[in-house]
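1. Here is a sequence with its predicted model. Questions after.
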Amino acid sequence: MKEAPKYVVVAGQLRQEILEGRYAVNDQLPQENAIAKAYNVSRITVRKALDGLVEEGLIYRIQGSGTYVKDNQPTENSTQKSSLEIFDFNHYKVELLNFAVVKPEESISNQLNVTQFDFTYEVERLIVQQDSDEVIGLQRIYMPAKVIQGMRMDVLKGSIYDFLEADLGLVLGSAIRTISSELADLKLMEKLKLSKTEPLLTMEQRSFLENGQIFEYAYTYLRPTEFSLHESINVKA
């Protein structure tokens, strides 16, 4: 079995330490030499791991000073579930394509900080307009079964976060969301029921409980011609 690259392992360990609160906001991380020695890797490997955490928004660099933990937690006034949720299921419905409990591929186990022997929920679902039946997106969701226990198929037809809070009593914390774009390939065209290729908006999201435990890795494809994002932003004085 192919091992994860060393920089992915180092990044995963540092990410977990940050999210578990070992380092507070604006705390300085150890110097690259110290991290390299602790994990028995090169400084190049450490730098690549830190670069990834900078891109995720977990840490920031000050030239000539060092690397520090960024404030990535929700504010007291934020609504955690609505911040995590992309879709308003009062207006959209779900067509479930796949729900399985599997041992994850290496790329997924790295994202969830689990081993390839830990069981993971694997979900694939279409998001559809309620009034027109137009497909507006495709979601692929992965959750560690040891964290999310008792997932049901009917839950996947709407907001999963409602179930986590109301039924499982979990306290949702924060998420790291990366937005990008790509062209639909033939497989995506078929699943999204497209007659021709078109650009898609992509959202990669890692979601965490209040205690810092990652509970979800999700990748969403959106048709920007059929869906737009609306957010209300309040800036406190």
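-> Perfect, thanks for sending it. Residues are numbered from 1 along each chain as shown.

2. For the rest of this, base every contact and every neighbour count on C-alpha atoms.
-> Noted.

3. check contacts around the residue nearest to R47 when sequence neighbours are not counted.
-> Distances taken as Cα to Cα, 6 or more residues apart in numbering place E32 nearest to R47, at 7.1 Å, with adjacent residues excluded. Contact partners of E32, counting by Cα atoms under 8 Å, 6 or more residues apart in numbering, are 43, 46-47.

4. what's the helix or strand for the spatially most central residue of the chain?
-> What sits nearest the mean C-alpha location of the chain, by Cα atoms, centre = their mean, is R206, with 1.7 Å. Applying DSSP states H and E as the criterion places R206 in strand 199-209.

5. What residues sit buried inside that strand?
-> Residues 200-209 are the ones in strand 199-209 that count as buried (16 or more other Cα atoms under 10 Å).

6. where's the residue nearest to R47 relative to V46, distance?
-> 6 Å (Cα to Cα, to the nearest Å).

7. Quick one: the helices in the chain, in order.
-> 6-19, 32-39, 43-56, 80-84, 106-112, 160-166, 186-191 (DSSP state H).

8. list the helices and strands the last one packs on?
-> To tie it back to what came earlier, the one meant is helix 186-191. Helices and strands touching helix 186-191, by 3 or more Cα pairs under 8 Å, 6 or more residues apart in numbering; DSSP states H and E: there are none.

9. Alongside the first one, take a look at this:
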Amino acid sequence: MAHLVKDCASGGSEPRYLAIRSIIRNRIADGTYAAGTAIPSEHELSTEFDTTRLTVRNAIDGLVTQGLIRRVQGKGAYVSRVGQGQHAHATGFRAWVKADESAPSVRQLSKAKRAAGPWYADLFDIDEDDELYSIRRLNSIDGVPVSLEQTLIPVKFFPGIEDVDVSVFSLYETYAMCGRKVALAQEKLDVVALSTRDAGLLQVEPGSLALSLECLSFDEQGRPVEHAYALNTGRRSGYTYEY
């Protein structure tokens, strides 16, 4: 493939960076570079195509503009099939924080797969032996921890979801990239006292009160695709309801 790029460029029919851009775009389209995962580094691509890193950077720039690639400082470039206008109506943590002109950050605490069991099998209309992807995350705003989230997702609805870096893409973005945008979320609120462990992560005193939020998210066909439970300290966050 690198030789094809060189031949094309030397023939004058297409600049080399455009030829490389086309190849990367095709690899995204055919799944070679999967949505939500990192593409090879500029150094690796420049070696593959026998060209300079500047040429590769120019190739990727166009894909960033088109919304196919997202650059993340210190991490690299990631495939994103969610362009402007394609986000779900319901939004996740990062979206509403950015709307408030603050800086969100998400730290993944753990991830694992587990059997659905009878309760979640009934909730998601799947078999009891089907796998759920479990993710525990700590959300912060401007560096201040504000909430802990435990999320369960049916793996059969989102093949390959465990390969997506959720510190780069929100789960709602990931669902949309997998073809299941979240259209509706039902929430149940309560007030609980924080355990010593959870209080330590949220940097508050053990026993402090927190707002608990149980959320069930649905796709556009009305099917449940995510169950989440969050603990919110109330610092830099809150809820507003309109009737």
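-> Received, thanks. Computed from a prediction, not measured in an experiment: that's the story for all the values here.

10. Tell me which residue of the second structure matches up with the residue nearest to R47 of the first structure.
-> Aligning on TM-score structural alignment leaves E32 of the first structure without a counterpart in the second structure.

11. Map E122 of the first structure across to the second structure for me.
-> Counting by TM-score structural alignment, the partner of E122 of the first structure is S134.

12. Provide a ChimeraX selection command restricted to the buried entries of the contacts of E32 of the first structure.
-> Per 16+ other Cα under 10 Å, the buried members of the contacts of E32 of the first structure correspond to this ChimeraX selection:
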select :43,46,47
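
13. Do me a favour and get the end-to-end distance for stretch 129-137 of the first structure?
-> 10 Å.

14. contacts for it?
-> Contacts of stretch 129-137 of the first structure (Cα under 8 Å, 6+ apart): 91-93, 126-128, 192-193, 220-223, 226-227.

15. what does stretch 129-138 of the second structure give?
-> Against stretch 129-138 of the second structure from outside (Cα under 8 Å, 6+ apart): 106-117, 121, 145-156, 162, 201.

16. tell me which residues of that stretch are tucked away?
-> 130-138.

17. hang on, isn't F158 of the second structure packed against Y175?
-> Yes: in this structure F158 of the second structure lies within contact range of Y175 using Cα atoms under 8 Å: 7.2 Å.

18. Could you check how far the counterpart of D154 of the first structure in the second structure is from A103 of the second structure?
-> Counting by TM-score structural alignment, D154 of the first structure lines up with D165 in the second structure. As judged by Cα to Cα, D165 of the second structure and A103 of the second structure stand 18 Å apart.

19. likewise D125 of the second structure?
-> 37 Å.

20. What of E149 of the second structure?
-> 18 Å.

21. and the closest residue to E165 of the first structure other than its chain neighbours, what does it touch?
-> Once flanking residues are discounted, E165 of the first structure sits nearest to V171: 6.3 Å by Cα to Cα, 6+ apart. V171 of the first structure is in contact with 165, 209-210, counting by Cα under 8 Å, 6+ apart.

22. Can I have the buried ones of the contacts of stretch 129-138 of the second structure as a PyMOL selection?
-> Selection of buried members from these for PyMOL, criterion 16+ other Cα under 10 Å:
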select buried, resi 106+113+116+121+145+146+147+148+149+150+151+152+153+154+155+162
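
23. Please name the residues that touch the closest residue to the match of E122 of the first structure other than its chain neighbours.
-> Nearest non-adjacent residue to S134 of the second structure, counting by Cα to Cα, 6+ apart: L152, 4.7 Å away. L152 of the second structure makes contact with 132-135, 226-228, according to Cα under 8 Å, 6+ apart.
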